[in-house]
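# The sequence isn't on hand, but the structure is:
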């Protein structure tokens, strides 16, 4: 099975390289490529000829998905190089395509998802790359507003719920992570979560080594539940960084939001 997977992957890489070379011969600049997709910049009138050549030469069924007004390929947090599976862009049809951003992750608190939705709404007012850049400061202002809400202590606790999928049993955790703390509290309440299931909680004191002080289960959260302000400011900062890091200074974002 591993050998089959490696063979398919190798063939996919080879096909991607050949298709990229063909694209350049048709006058396109290759912006990005991943598994079965290419993002190209160039003349639309050449697209039919390019697609036909790829399909005939590589025995593939390639089609043009659409045209973007603008697209953002986000850098990896580790090395700053463009990640293969993190991008967002606005198509000519008005549809927003997203992949790998916090809005798409299952563990992101609703407050941070709402923030990214608002930020993207601001950015999607842009008709092209130039007007996109003009809207970056406004998108950052949205993040500042959410940070102010968190700092004030008045963010609705239910909007701060984090969902984590359980990877192993409680006894298998050697370090008290947030997930391990939630499992411990759940166990004390007489319940268990099996690997593959989700636990949902709010961080009340993220640095505490005592599970029931560190987290409150979603079912325990009330409107009066006090949350860890610093921990959620970090979530807001990372959510803003997740969308804007190619243009906004990451350290500046953290100075303005996370402290």
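Everything's here; your move. As the structure is a prediction and not an experimental result, all values here were calculated from the model. Residues are numbered from 1 along each chain as shown.

# make it CA atoms for all contacts and neighbour counts henceforth
Fine.

# what are the ranges of the helices in the chain?
With DSSP state H, the ranges of helices along the chain come out as 2-25, 47-58, 110-123, 129-151, 178-188, 211-214, 229-244, 250-257.

# and the longest one, what other elements does it pack with?
Yep, that's helix 2-25 we're talking about. Where contact means 3 or more Cα pairs under 8 Å, 6 or more residues apart in numbering; DSSP states H and E, helix 2-25 is packed against strand 29-34, strand 37-41, helix 47-58.

# on that earlier part again, please name whichever of the helices of the chain is nearest to residue 168.
Closest approach to residue 168 among the helices of the chain (Cα to Cα): helix 178-188, 9.3 Å.

# which outside residues touch that closest one?
Here helix 178-188 makes contact (Cα atoms under 8 Å, 6 or more residues apart in numbering) with 164, 166, 170, 173, 192-193, 199-201, 203, 206, 210-212, 214-217.

# Are any of these buried, and if so which?
For the contacts of helix 178-188, a burial check counting by 16 or more other Cα atoms under 10 Å picks out 164, 166, 170, 192-193, 199-201, 203, 206, 211-212, 214-217.

# List the ones among the residues you listed that fall in strands.
Within the buried ones among the contacts of helix 178-188, residues falling in strands by DSSP state E are 164, 199, 200, 201, 203, 215, 216, 217.

# Dump these to a markdown table, plus distance to residue 33.
Below are these laid out as a markdown table (distance: Cα to Cα, whole Å):
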| residue | distance to residue 33 |
| --- | --- |
| 164 | 30 |
| 199 | 35 |
| 200 | 35 |
| 201 | 37 |
| 203 | 38 |
| 215 | 41 |
| 216 | 42 |
| 217 | 41 |
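
# another one to put next to it:
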């Protein structure tokens, strides 16, 4: 919603989540701001939806082409327990295993930053001594996250992926 002073009230969207990559949050916020300025009953000539969809297509093309900085794709999740307490290792647990194998200590409650990658283990902990290979980034997974975020704000307007 939009308050009378123009500020936005955001609930239930990815931009509010701490684990959403900055690239996706920033794009979703741009879309929300554009929609907030949309007339209540826009005509085809005044609707901003075509411009919004064009923006999303450009951003998605940039993502799929690998033109987004890795820092903007970081996932940041809180480690909820020690590594040995995970029965099935979540992405954050797999990133912690990498960090601990590199001699870095972690504690429950700590935020762990990682990137989704292709192949096993499916993640690359950001604070490892070596940088990830940009070709190993799982762009399909990031595309899925991007489209989900776009759909959550455009779905009520009848826009589908």
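Yep, it's here. Everything quoted here is computed from the prediction, not taken from an experiment.

# hang on, residue 225 of the first structure packs against residue 159?
No: the criterion here is Cα atoms under 8 Å, and residue 225 of the first structure misses it with residue 159 at 11.7 Å.

# on that earlier part again, looking at the ones in strands among the buried ones among the contacts of helix 178-188 of the first structure, spot the one nearest residue 250 of the first structure.
Closest to residue 250 of the first structure, out of all of those and judged by Cα to Cα, is residue 203, at 24.0 Å.

# Quick check: the gap between the residue positioned nearest the centre of the first structure and residue 243 of the first structure.
Geometric centre of the first structure, nearest residue: residue 101, 1.5 Å, by Cα atoms, centre = their mean. Separation of residue 101 of the first structure from residue 243 of the first structure (Cα to Cα, to the nearest Å): 7 Å.

# With residue 72 of the first structure instead?
For residue 72 of the first structure, the distance to residue 243 of the first structure - Cα to Cα - is 9 Å.

# what do you get for residue 20 of the first structure?
The value you get for residue 20 of the first structure to residue 243 of the first structure, if Cα to Cα is used, is 27 Å.

# swap in residue 182 of the first structure?
29 Å.

# Equivalent analysis for residue 114 of the first structure, please.
Here residue 114 of the first structure is placed at a distance of 13 Å from residue 243 of the first structure (Cα to Cα).

# Trace residue 93 of the first structure over to the second structure, please.
Here residue 93 of the first structure is matched to residue 5 in the second structure, going by TM-score structural alignment.

# Tell me how many other residues crowd its match.
Using other Cα atoms under 10 Å, residue 5 of the second structure is surrounded by 6 other residues.

# again with residue 80 of the second structure
There are 15 residues near residue 80 of the second structure, going by other Cα under 10 Å.

# just checking, what residue in the first structure corresponds to it?
In the first structure, residue 80 of the second structure lines up with residue 167, judged by TM-score structural alignment.

# residue contacts, residue 162 of the first structure?
Taking Cα under 8 Å, 6+ apart, we find residue 162 of the first structure in contact with 107, 108, 109, 200, 201, 202.

# So the corresponding residue of the second structure for residue 121 of the first structure versus residue 50 of the second structure, what's the distance?
Aligned counterpart of residue 121 of the first structure in the second structure: residue 33 (TM-score structural alignment). According to Cα to Cα, residue 33 of the second structure and residue 50 of the second structure sit 15 Å apart.

# now do residue 155 of the second structure
Distance from residue 155 of the second structure to residue 50 of the second structure, by Cα to Cα: 14 Å.

# re earlier: please name the spatially closest residue to the match of residue 121 of the first structure (chain neighbours excluded).
Take residue 33 of the second structure and drop its neighbours on the chain: the residue closest to it by Cα to Cα, 6 or more residues apart in numbering is residue 8, 8.0 Å away.

# and that neighbour, what is it in contact with?
Residue 8 of the second structure neighbours (Cα under 8 Å, 6+ apart): 1, 2, 33.

# The first one reaches residue 13, doesn't it?
No: the pair residue 1 of the second structure and residue 13 does not pass the contact test of Cα under 8 Å, sitting 11.9 Å apart.

# list the residues that contact both of these two?
In contact with both residue 1 of the second structure and residue 13: no residue, using Cα under 8 Å, 6+ apart.
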